[in-house]
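1. okay, structure incoming, though there's no sequence with it:
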């Protein structure tokens, strides 16, 4: 039944019902407030979880022993370039001369036709012997253009064709291997040259690239079918770019420890730890005067997570010295500092000892490892593991609580709708009753007036 504002009583029954419903809805309003508070708590946990996952990623980048090996390659000459293909590249130096560059096999024909549509062969196929393997090319159009198309469309042939104009109205063809190296050579099989384009002339012979190492009189020869020599040293790729003259100095390629790169990874780990600590501090701060506290104010579990991060540094390592020796210290306000120059100096002076401060390769039990990266990785992993991590469980528990509260809010919707309907019915009945009373009063007044 709808509202009947002021029909008989003159009162705003809808306003009265609205006021009563606000009182009735107080428990639901309280539940909604709890939902909002719980959502802030879950969001806070999620923010800390994100920062701790970033710390896990950054620390794992240093837990990998290959991150501490050689990684920067340099070349002394523009005759060759050098790059490392993995973080585990072998440190060291190698000298050599670039004696040959890799070449693709190519031939051209010394006669021409007047147009690319002119016929240059008879029959419907021919064979090309590619590095000792005969391969058949089927031809349906025996013109110069048709033969070029047939060669280029033959899969796995290893040879491509090009028709080109020698002079106005004079066309011929070049065949070129699709790869370089001595294995790229090709020739026609026993059937011979099938084309009416004259004799074939070698443009270039397929050849391997060649480096000479050692005594110039009796050098060791290092060959590659391309100009790229992969794993010339472990993790090192060298690319030859030009042939050297006998009087040119040899190329010296050096692979050195990537101290800058390692320092950058350490800085990233320290930054990630500080960001996680700052996030925990922000979310757990207590109210101060008019400044509100964080959603997790006074949360002892999160305070313990922060302590676990800080203790990885304050605890040090009994066997390898202090983290201060490699530029890492704690500040009074609960942050970590990193002195990059001090770290690089320590790494230069004693690479093994410096590495041991971050990763404990001797210990197989993860929980007993003493390296800083090991410990930070363990703290972050314990906090963020899916389903079992401290933060993961708190987030799941918080979301479950929100779901339960929302169900209770929904239940109140049903109860309040029923209550509102009851109030509307009651007030409607009241107006109806008042209407009857008014009618009776009017009748009585009329009767009394007739008696007078």
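-> Looks like it arrived, so ask away. Because the structure is predicted, anything quoted here is derived from the model rather than measured.
2. going forward, measure contacts and count neighbours with C-alpha atoms only.
-> Fine.
3. what's the closest non-adjacent residue to residue 78?
-> Among residues not flanking residue 78 along the chain, residue 241 sits closest, at 7.2 Å (Cα to Cα, 6 or more residues apart in numbering).
4. the residue nearest the centre of the chain sits in which helix or strand?
-> In the chain, the centroid-proximal residue (Cα atoms, centre = their mean) is residue 57; its distance is 11.2 Å. Taking DSSP states H and E as the definition, residue 57 sits inside helix 26-63.
5. picking up where we left off before, pretty sure the residue nearest to residue 78 sits against residue 227.
-> Yes: if you go by Cα atoms under 8 Å, residue 241 and residue 227 touch, sitting 7.3 Å apart.
6. more neighbours: which of the two?
-> residue 227 (24 against 18; other Cα atoms under 10 Å).
7. measure the more buried one to residue 212 for me?
-> 14 Å (Cα to Cα, to the nearest Å).
8. go on, residue 294?
-> 69 Å.
9. for residue 154, same thing?
-> Going from residue 154 to residue 212 by Cα to Cα gives 38 Å.
10. so for the two, which residue has more residues nearby?
-> residue 212 (19 against 16).
11. mind listing the helices for the chain?
-> Listed in chain order, the helices of the chain (DSSP state H) span 13-24, 26-63, 144-153, 259-284, 300-314, 340-349, 351-356, 372-384, 390-451.
12. can you report how many residues lie near residue 452?
-> 5.
13. quick one: residues contacting the residue nearest to the centre of the chain.
-> Shown in contact with residue 57 (Cα atoms under 8 Å, 6 or more residues apart in numbering): residue 377.
14. repeat that for the one 4 residues further on.
-> The contact partners of residue 61, taken as Cα under 8 Å, 6+ apart, are 67, 265.
15. is it true that residue 148 touches residue 161?
-> Yes: contact criterion Cα under 8 Å: residue 148 and residue 161 qualify, at 5.3 Å.
16. and the comparison structure, right after this:
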């Protein structure tokens, strides 16, 4: 802003800076109108963007519920804690009876080191699962021997066991395999002991596979072994882990996961209400104050918006669609008198338990209708809300440019008015100087005539 300080009432006595401000205020009304319009449009853009995000989430929930694999979720239960079952997406309803005959074990052996190991660097040949490895300790000290066997990748863990007393310790070397299974047993031989001296060992536990018997006591009885206590894919898409051996028959049952199915429907209702709630909040009228002080109703920000109204009608219709003469309420998707939805999990569970296929068909019909409505509104290229947002954003940008132009125009106008009033004051100053000169000349002339 160009300052007008220094010209106020210089000769005329007028407050020229105030006059200029008032003139610019009148001319700047158009800029204020543009700014007000821009603010209003930006509010609409923000509201539409918020709604569009919720609609997109509704579309995602609907798409998920439409996928066949979303309805394949299963859970597995076992009749005994001796067996734990975990399912994957490939599992299907089934059952299996078995006994846990044996748990997998790793080998554990106690070794007496050769008495000749009193100096130098003791060496050993460790063979694990048929693979031979050379182990060399830095000294005969039991701690160094243990450290050598505990090096990374040896396939065993080592510890020193004192079988003597605290005052007269006698150490033995205990080796334990890091992997279970019969094929993971090991042997150890001393490679540089004196002639006639060998490494003796006492097996504490043999390496063993886990073993289960399927369909025990039937003609189909079959034994299955595993190097670990886990049996991968014993049933399609089902992994079993055994933790206790015994003669007890254990039944593993794989069933559809009703809770996961219920979640699909529940997510639809949650996202549906989010969309409808946002529309209700943005379109409802609010109380306001008129210019005369009276009360008036102010229309909601998005009231009268055709795209929003169509969206509201579409999702309401989708949420109440009928399938085979039944409404979504039959699977717990219930619409209230106020137009909002609730989800009755108990009703869904009952419906799904009685007829899984029919419950799935109903939820997927609702999902298909909701996906269509959501796509029509929020598609990134041709959605009705997307198009409005793009259009309004362009208007907001254009208004911002026009407001900026007005800044330049008003600044130029201020400078022009300042020059005009400055010139006026200068002209009036010159006229006053001329007037003073003439007055002085007349006074002098009168004085001369009088004399």
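-> Perfect, thanks for sending it. None of the values given here were measured: they were computed from a predicted structure.
17. circling back: joint contacts of residue 148 and residue 161 of structure 1?
-> With Cα under 8 Å, 6+ apart, residue 148 of structure 1 and residue 161 have common neighbours residue 173.
18. how far out from the middle of the chain is stretch 293-303 of structure 1?
-> Centroid separation between stretch 293-303 of structure 1 and its chain, computed with Cα atoms, centre = their mean, to the nearest Å, is 32 Å.
19. just stretch 265-274 of structure 2 next, same as before
-> The answer for stretch 265-274 of structure 2 is 18 Å, by Cα atoms, centre = their mean.
20. and what of stretch 46-61 of structure 1?
-> On Cα atoms, centre = their mean, the centre of stretch 46-61 of structure 1 falls 14 Å from the chain's centre.
21. stretch 54-73 of structure 1 too?
-> For stretch 54-73 of structure 1, the distance to the chain centre is 16 Å (Cα atoms, centre = their mean).
22. which residues in that stretch does the neighbour count mark as buried?
-> Of all the residues in stretch 54-73 of structure 1, those buried under the rule 16 or more other Cα atoms under 10 Å are 54-63, 67-73.
23. same question, stretch 387-407 of structure 1
-> Buried-residue list, stretch 387-407 of structure 1, by 16+ other Cα under 10 Å: 389-395, 398-399, 401-402, 405-406.
24. report the aligned residue range of structure 2 for it.
-> Using TM-score structural alignment, the residues of structure 2 aligned to stretch 387-407 of structure 1 are 381-401.
25. contacts for the matching stretch?
-> Residues from elsewhere that reach stretch 381-401 of structure 2 (Cα under 8 Å, 6+ apart): 34-35, 38, 41-42, 45, 48-49, 52, 307-308, 375-380.
26. the aligned residue in structure 1 for residue 328 of structure 2 and residue 343 of structure 1, how far apart?
-> With TM-score structural alignment defining the correspondence, residue 328 of structure 2 maps onto residue 323 in structure 1. Using Cα to Cα, one gets 10 Å for the distance from residue 323 of structure 1 to residue 343 of structure 1.
27. now swap in residue 374 of structure 1 and tell me
-> From residue 374 of structure 1 to residue 343 of structure 1 the distance is 18 Å (Cα to Cα).
28. residue 172 of structure 1 now?
-> Distance, residue 172 of structure 1 to residue 343 of structure 1, by Cα to Cα: 66 Å.
29. sorry, back to before: which residues touch the residue nearest to residue 78 of structure 1?
-> Applying Cα under 8 Å, 6+ apart, we find residue 241 of structure 1 in contact with 78, 79, 80, 81, 101, 227.
30. state the distance from the counterpart of it in structure 2 to residue 424 of structure 2.
-> Residue correspondence to structure 2 (TM-score structural alignment): residue 241 of structure 1 is matched to residue 243. Separation of residue 243 of structure 2 from residue 424 of structure 2 (Cα to Cα): 104 Å.
31. then residue 222 of structure 2?
-> 115 Å.
32. look up how far residue 224 of structure 1 lies from the nearest residue to residue 205 of structure 1 once chain neighbours are set aside.
-> In space, residue 205 of structure 1 comes closest to residue 105 once its chain neighbours are excluded; the distance is 4.6 Å by Cα to Cα, 6+ apart. Residue 105 of structure 1 sits 15 Å away from residue 224 of structure 1, going by Cα to Cα.
33. try residue 239 of structure 1
-> Residue 239 of structure 1 sits 10 Å away from residue 224 of structure 1, going by Cα to Cα.
34. for residue 108 of structure 1, same thing?
-> 26 Å.
35. over to residue 44 of structure 1?
-> Going from residue 44 of structure 1 to residue 224 of structure 1 by Cα to Cα gives 58 Å.
36. go on, residue 448 of structure 1?
-> Taking Cα to Cα, one finds residue 448 of structure 1 at 128 Å from residue 224 of structure 1.
37. more neighbours, these two?
-> Using other Cα under 10 Å as the criterion, residue 448 of structure 1 and residue 224 rank with residue 224 on top: 19 against 10.
38. what does the more buried one correspond to in structure 2?
-> Under the alignment (TM-score structural alignment), residue 224 of structure 1 maps onto residue 226 of structure 2.
39. what's the answer for residue 350 of structure 1, then?
-> Match for residue 350 of structure 1 (TM-score structural alignment): residue 355.
40. number of nearby residues for the nearest residue to residue 214 of structure 2 once chain neighbours are set aside?
-> Spatial nearest neighbour of residue 214 of structure 2, excluding adjacent residues (Cα to Cα, 6+ apart): residue 98 at 4.4 Å. Applying other Cα under 10 Å, we find 21 residues neighbouring residue 98 of structure 2.
41. residue 98 of structure 2 and residue 112 of structure 2, how far apart?
-> 42 Å.
42. for residue 430 of structure 2, same thing?
-> Per Cα to Cα, residue 430 of structure 2 is found 125 Å from residue 112 of structure 2.
43. what do you get for residue 374 of structure 2?
-> 76 Å.
44. repeat that for residue 440 of structure 2.
-> From residue 440 of structure 2 to residue 112 of structure 2 the distance is 137 Å (Cα to Cα).
45. and those two? which has more neighbours close in?
-> More crowded of residue 440 of structure 2 and residue 112, by other Cα under 10 Å: residue 112, with 15 against 12.
46. ok, the more buried one touching residue 173?
-> Yes: using Cα under 8 Å, residue 112 of structure 2 is in contact with residue 173, at 6.5 Å.
47. might you report the residue contacts of the nearest residue to residue 330 of structure 1 once chain neighbours are set aside?
-> Leaving aside its sequence neighbours, residue 330 of structure 1 sits nearest to residue 336 (Cα to Cα, 6+ apart; 4.7 Å). Applying Cα under 8 Å, 6+ apart to residue 336 of structure 1 gives the contacts 270, 273, 274, 310, 328, 329, 330.
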